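*Asks:* predicted model and sequence below, questions to follow.
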Amino acid sequence: MKAVKQFLRRGAASFLAAALLCTAVLAAETEKTKAEQRREDLEFLYQTVLVENHPDVFANTPESEFLTLKQDIESRLETESDVEFLLDLIRLTALVGDSHTMISVGGAAEFRCYPFSLILRDGGWYLSTLPAAEQSSLGKRVAAINGLSMEKVLEAFAPLLPADNPVMLARRFRQDCQIADIYEYLGLAKAGEALTLTLEGGRKLALEPVSYAALQEAELAYLSDRITKAPATAAADAYYFAKPLNQNTYYIQYNTCQEAEDLSMEDFAALVQADLDAGSYDRVLLDLRNNGGGSDGVVWPLLEVLRSSMDRGCELVGLIGPATFSSALINAVEIQEMGGVLAGESAGGSVSHFGAVQGFSLPNCGARGQLSSKYIDLNTLLDAGAGRGVTALEPDVSLPQTLADTLNGRDTAVEWLLAHREKLAQKAYPDAPLTRGRFIGQLYEAAGSPAVDGELPPFQDSFGIEWFLPALTWAKGAGIANGAADGTFSAARSITWQEAAVFLTRAAGEDKVPNPAADRRGPLPAALAEGGHRDAVTRAWDLGLLPEQADFTKTPTRAQGLEMAKALSALLK
């Protein structure tokens, strides 16, 4: 099992090969002009960083668009400002369409800012920072910026923002929405002029751009200052902590995918185990809403404790939100793999995504950034990720934080969970590809979920936390699923109709005799006859265990798996 865990484990961010960082050796014998230095930086970014080191740089944008923008940037190397050049590089990098691959704003140029910030709540953008003289407008909803709706402003910002889903796009916008140079670069504001915010109701605020240094000295008012109390689940200055919220609910906050120096994850998991053993909790909340990533394998000792608790009847609920990203996103999908439910808001991270970042810097302007080094395809690594691809991870139970609760120091999601004790359920995703592991789980339930007695995990490539782990043990012990010669099973791989037929007929037993008049009418479809296992396919068809109207040229879906399991259950009665 340790070897399997290591397969998903990713280390903390590292630097690229020495060629990307040892920039000092690039100095020429004669001094270069600024345009020459910029050309060198541009070429280094495009060719060495993106083309040669990104795992699939043209996955989302064709090469022709990169080259067109690169040529456009080259045409103004001698005339544009340092800020404009940096924004050009940021825009070129954002074409990758990868939330992890980016160039940092700042450091290589002096940006100016407007004195405001926004918070996204209740489906709208609200003012969270303003000059003290305008503090009466804090908490007001912004309807437009310089006459453009917020949707249009976000659309205009999108080419500069590294994001692979709308949730991350909004999060990146919130981080950069006050940068005056971006509005000017995008043609949303005239150089040096005030930015006009139109509030809901029609009132307008005009904000002048200032330097970052001046902004630090300005007298500002903050919406957060109006919050007089914090919920028990407020983000703590700790890697992780745990405590009971009441006699039924145990709460764990996991804020970064790293081990604390003063408390290893093994020791922390042991403390959680002791608390769970001593209490009578029927629900555990694992909060990933403040976790932006790190190394996804760090949490495994805790997941093993929670798996044991679930086996004793405790419900696991993972909390996610826009800040849930990278390794924490993987951990959230692992919660679903365990059979747990996700609650809260859609995550900033996508189910499948580029990641495992490495750092880089450009040789002349000093701009720094990070680059993905691999594609993490949870669509094929975990049953819970099957069929979802590069899309924001959605909660099974949507519980968005409201602005009113934020200002009143209340945690919308947790308060709802404390008030609702009913058993929660995952989203069905009926059209998702049916995996081998899930189908065995469906057959196990169709057989009445008999008690299992065997080795856990039953196959070498089992993670040891899957919700269908008892089903795999049952299937192996009953001779329904034997696995490969090397002891693996490939539970996350999509099942074929032929494999489904083999599992079905073995589960049905040899004593079941087909009754064509009652079970099936018509010949075996040609698509089923191809691909091997002809005897099992024919018998499953004659027993009425395969759906008669299915398109057998396509991969079975979860809904079709349930239909086959239902047919098996009826046959076994």
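*Replies:* Structure received.
*Asks:* alpha carbons only for contacts and neighbour counts from here, please
*Replies:* Fine.
*Asks:* mind telling me what element F503 is part of?
*Replies:* helix 497-508 (DSSP states H and E).
*Asks:* helices or strands next to that helix in the packing?
*Replies:* helix 436-446, helix 534-542, helix 558-572 (3 or more Cα pairs under 8 Å, 6 or more residues apart in numbering; DSSP states H and E).
*Asks:* what's downstream of that helix, the next helix or strand?
*Replies:* Defined by DSSP H and E, the subsequent element after helix 497-508 is helix 516-519.
*Asks:* packing partners of that following helix?
*Replies:* Counting contacts by 3+ Cα pairs under 8 Å, 6+ apart, helix 516-519 packs against no other helix or strand.
*Asks:* what angle separates the helix holding F503 from helix 436-446?
*Replies:* Relative orientation of helix 497-508 and helix 436-446, computed by axes from the mean of the first three to the mean of the last three Cα atoms, to 10 degrees: 30 degrees.
*Asks:* tell me what angle helix 497-508 forms with helix 558-572.
*Replies:* Helix 497-508 runs at 30 degrees relative to helix 558-572, counting by the same axes, to 10 degrees.
*Asks:* what about helix 497-508, distance to the chain center?
*Replies:* Centroid separation for helix 497-508 versus its chain: 34 Å, with Cα atoms, centre = their mean, to the nearest Å.
*Asks:* tell me the contacts of the residue nearest the centre of the chain?
*Replies:* With distances taken as Cα atoms, centre = their mean, the residue of the chain nearest its centroid is G349 (3.0 Å). Each residue near G349 by Cα atoms under 8 Å, 6 or more residues apart in numbering is listed here: 99, 165, 167-168, 322, 324-326, 329, 392-393.
*Asks:* try 7 Å this time
*Replies:* 168, 324-326, 329, 392-393 (Cα atoms under 7 Å, 6 or more residues apart in numbering).
*Asks:* one more structure, for comparison:
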Amino acid sequence: MKMHLTFVTFAFVLAGLTHAQQISTASRTEDLNYVVNIVAKADKFFFATLDPTQFQQAAAALTAKVPTATDAEFYVGLAQLVAMAGDMHTQIFLGTGNTPFLQFPLDLRWLDDGVFVVGAGSAYLNTLGTQIVAVEGMPVSQVVHQLGTTFAHSNDQYLHVEAESYLASQAILQALHIAPDAPTTAFTFQTLTGTQFTLQLAPRGSAGIAMLDPPLAQGPWPDYLNYGNYYTGVLSNSFFYSAPNKMLYAKYNTCEDLPGAPVSAFDAGVLAALDANPVDTLVIDFRGNGGGDEYLLFPLGLGLFERLPALVANPNFRLYLAIDKGTFSSGMYDPMAFVSGFLTNYEKLPPADTNGVFFVIGEPTSGKPVGYGDTVAFTLPGSGGTGQYSTDAVNQDNGVIPNLPSFNPDIPISTRSTDWFARFDPVMAAILARSSGPPAPPSGTAITVNAASFRTDQGVAPGSFAAVFGAFGQTPDQVLVGGVAGKIVSAAATQVNFIVPASAVPGATPISVLAGGAQLASGQFTVSAAGPGIFVLDGTNPQQPGAVENQDSTVNSTGNRAKVGSAIQIFATGYGPLDSKGSAPVRVFLGDLSAQVLYSGPAPGLPGLWQINALIPQGTPTGQLPLFLSAGNLTSNGVTIWIQ
């Protein structure tokens, strides 16, 4: 069966405000009747969970508004009417046809820590890298809740994906009475320092947007980030082989045949590359794949299962299926079919044991594993607006696919704003490190984190710098880790920086913060054998410039770049047990390129500090690149390094 979602970019116009009625009363009535009498009846699941009486009452209420509502108010109301069906595949695409909606010159991305501006028009470049926290004084969480009434959603992932576009539409915000019927709309932004500022934004045309994906950056993306999908508007399926990593990476952006590029050619090409090269790591990346026909990828899956006995004869072989909140419909169903047994059953293959070999990694999907699909597109007869509705049930009562809000990864990896603007892909970093996922997060009234990255999803190692946060009420003078005192480096009423005792044992560990022998706060965190974290020179800079020195011992920066083939010094914390030569095992990556390590171990005379000297490999792209470490199957944060 086919499942598909079209992620629509709103039409851009430079004309006046959309409060005028450009669509006639007769055309509006025609569109409303089409939804009530055609769409709601053609979709045989429309009333699966919806009370028909409730739907008719809502339709009557919208009918009463036909003569007086603005175009935006009426068509947002029509979208809300369709959304009542509760089917994410059945919806009206706002801003299409003869109802173009004014759009702010912002490109937004919903990341793990909020919704951020990743592209902006020239008049609003000061918003790049900031988080949107309010619209017209309304907290963004409330704004998004109201936006969610215009489309069905079964999880926050889908809500956030759609909000990336809807939040930038002035017409929708005005139709929902979040924004006033005025030329500009007030948005409140927040920087990484916590500073907030409010701007009155005016809508512009698409030509006004600059510095898209990623902003604040120069130079090419690392190889594994050079992909198109609904995030970038470029759909192409591609793959490449990395000999140094023995990794075959396949980016599957769309479950559709493209002109001159059928999926069958992609399937055959990946299998041919798998046969022709030694492969320890196979990655099929479904992030941003909005769907199409899931069966187009089944020949690749069939080929993999036919080769599985030979592949697992290599004890290092792993298959990673990457997903995220942009993975929907068939884009979600394909990785589910790989790991659920559905594909082998469909292809009449014997059951295969893929435990410990196949891993789903990334974020929960926006798609719901059990639902509806096989969509049919429609055009509203009055306005020319477009939409789609479902014609088939998907995975209903098949006993294989769990009925959950999302398809969840085996290895959960989130992407934060600091990752995005440092051009760092934590999912691929975890794959390259063969990570089993982040350690358990800290808990209690004393929250302990790696002092280099200040992230709760990274390791804290014995002998490393750590930071503990809390409302201590006074300046602490002692930190006990598993009952052993850590060396305090600096202390304040809300934060203590200290060195974890070298005797700390990996695992769940209690921590207490004291002053004068009295406990001020306590908690628990995970001590890991190694917990790599690279220090950041300016944590308020979205690009996260790393504590990296060039070969001449000057600080690396955009104006002082390292040369390909030269040595760099990286300053970090969290090295694990030293080997017989007194070195700390580590891998250094610039994007997906592995650098030769010249030295890795304690920085002379500086307890807790880890120094790594490495050579920038030949073939490294110039410009801004993400630098990260891998040690003990955990990865560090990603920081920016500049290459010339």
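*Replies:* Received, thanks. The shown structure was predicted, so the numbers you read here are calculated from the model rather than taken from an experiment.
*Asks:* tell me which of the helices and strands packed on helix 497-508 of structure 1 sits most buried.
*Replies:* The highest average neighbour count among those, using mean count of other Cα atoms under 10 Å, belongs to helix 436-446 at a mean of 24.
*Asks:* ranges for the helices of structure 2?
*Replies:* Here structure 2 has its helices, by DSSP state H, at 25-34, 40-42, 52-65, 71-83, 140-147, 156-166, 170-175, 263-276, 298-312, 330-340, 342-346, 417-421, 426-432.
*Asks:* what is the equivalent residue in structure 1 for T198 of structure 2?
*Replies:* Aligning on TM-score structural alignment places T198 of structure 2 opposite L205 in structure 1.
*Asks:* check A175 of structure 2 too.
*Replies:* Superposed on structure 1 with TM-score structural alignment, A175 of structure 2 falls opposite Y185.
*Asks:* which residues touch its match?
*Replies:* Contacts of Y185 of structure 1 by Cα under 7 Å, 6+ apart are E84.
*Asks:* ok, back up a step: just checking, the match of T198 of structure 2 touches N146?
*Replies:* No: in this structure, L205 of structure 1 is not within contact of N146 by Cα atoms under 7 Å, at 10.1 Å.
*Asks:* how near is T509 of structure 2 to V479 of structure 2?
*Replies:* Distance, T509 of structure 2 to V479 of structure 2, using Cα to Cα, to the nearest Å: 13 Å.
*Asks:* between these two, which is the more surrounded one?
*Replies:* Ranked by neighbour count (other Cα atoms under 10 Å), T509 of structure 2 and V479 place V479 first, with 26 against 16.
*Asks:* share the number of residues neighbouring the spatially closest residue to L186 of structure 1 that is not a sequence neighbour, please.
*Replies:* In space, L186 of structure 1 comes closest to A156 once its chain neighbours are excluded; the distance is 7.1 Å by Cα to Cα, 6 or more residues apart in numbering. A count of neighbours around A156 of structure 1, defined by other Cα under 10 Å, yields 16.
*Asks:* trace A156 of structure 1 over to structure 2, please.
*Replies:* Residue correspondence to structure 2 (TM-score structural alignment): A156 of structure 1 is matched to Q146.
*Asks:* could you point out which of the helices and strands packed on helix 497-508 of structure 1 sits nearest P400 of structure 1?
*Replies:* Closest approach to P400 of structure 1 among those (Cα to Cα): helix 558-572, 28.0 Å.
*Asks:* what residues in structure 2 pair up with the helix holding F503 of structure 1?
*Replies:* With TM-score structural alignment applied, helix 497-508 of structure 1 matches no range in structure 2.
*Asks:* how many neighbours does the aligned partner of S326 of structure 1 in structure 2 have?
*Replies:* Mapped onto structure 2 by TM-score structural alignment, S326 of structure 1 lines up with S329. Burial of S329 of structure 2 is recorded as 32 neighbouring residues (other Cα under 10 Å).
*Asks:* kindly report the same for A163 of structure 2.
*Replies:* Look at A163 of structure 2: counted by other Cα under 10 Å, it has 21 neighbours.
*Asks:* and the gap between it and D107 of structure 2?
*Replies:* Computed as Cα to Cα, the A163 of structure 2 to D107 of structure 2 distance reads 11 Å.
*Asks:* then M247 of structure 2?
*Replies:* Distance, M247 of structure 2 to D107 of structure 2, using Cα to Cα: 32 Å.
*Asks:* which residues are in contact with the corresponding residue of structure 1 for T391 of structure 2?
*Replies:* When structure 1 is aligned by TM-score structural alignment, T391 of structure 2 is paired with S373. Under the criterion of Cα under 7 Å, 6+ apart, the neighbours of S373 of structure 1 are 54-55, 355-358.
*Asks:* re the thing from before, quick one: the helices and strands packed on helix 497-508 of structure 1 as CSV, columns for distance to G106 of structure 1 too.
*Replies:* Output for those, formatted as CSV (distance: least, Cα to Cα, whole Å):
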stretch, distance to G106 of structure 1
helix 436-446, 47
helix 534-542, 62
helix 558-572, 47
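*Asks:* for A404 of structure 1, which of those is the nearest?
*Replies:* Closest to A404 of structure 1 of those, according to Cα to Cα: helix 558-572, at 39.3 Å.
*Asks:* for burial, what's the neighbour tally of L148 of structure 1?
*Replies:* When neighbours are defined as other Cα under 10 Å, L148 of structure 1 has 16 of them.
*Asks:* in structure 1, what sits opposite T25 of structure 2 in the alignment?
*Replies:* By TM-score structural alignment, T25 of structure 2 lines up with A35 in structure 1.
*Asks:* wait, isn't its match in contact with L77?
*Replies:* Yes: assessed by Cα under 7 Å, A35 of structure 1 is found in contact with L77 at 5.3 Å.
*Asks:* hey, what's in contact with both of the two?
*Replies:* By Cα under 7 Å, 6+ apart, no residue touches both A35 of structure 1 and L77.
*Asks:* those two: which has the busier surroundings?
*Replies:* Neighbours per residue (other Cα under 10 Å) separate A35 of structure 1 from L77, with L77 holding more: 19 against 15.
*Asks:* residues in contact with that one?
*Replies:* 35, 38.
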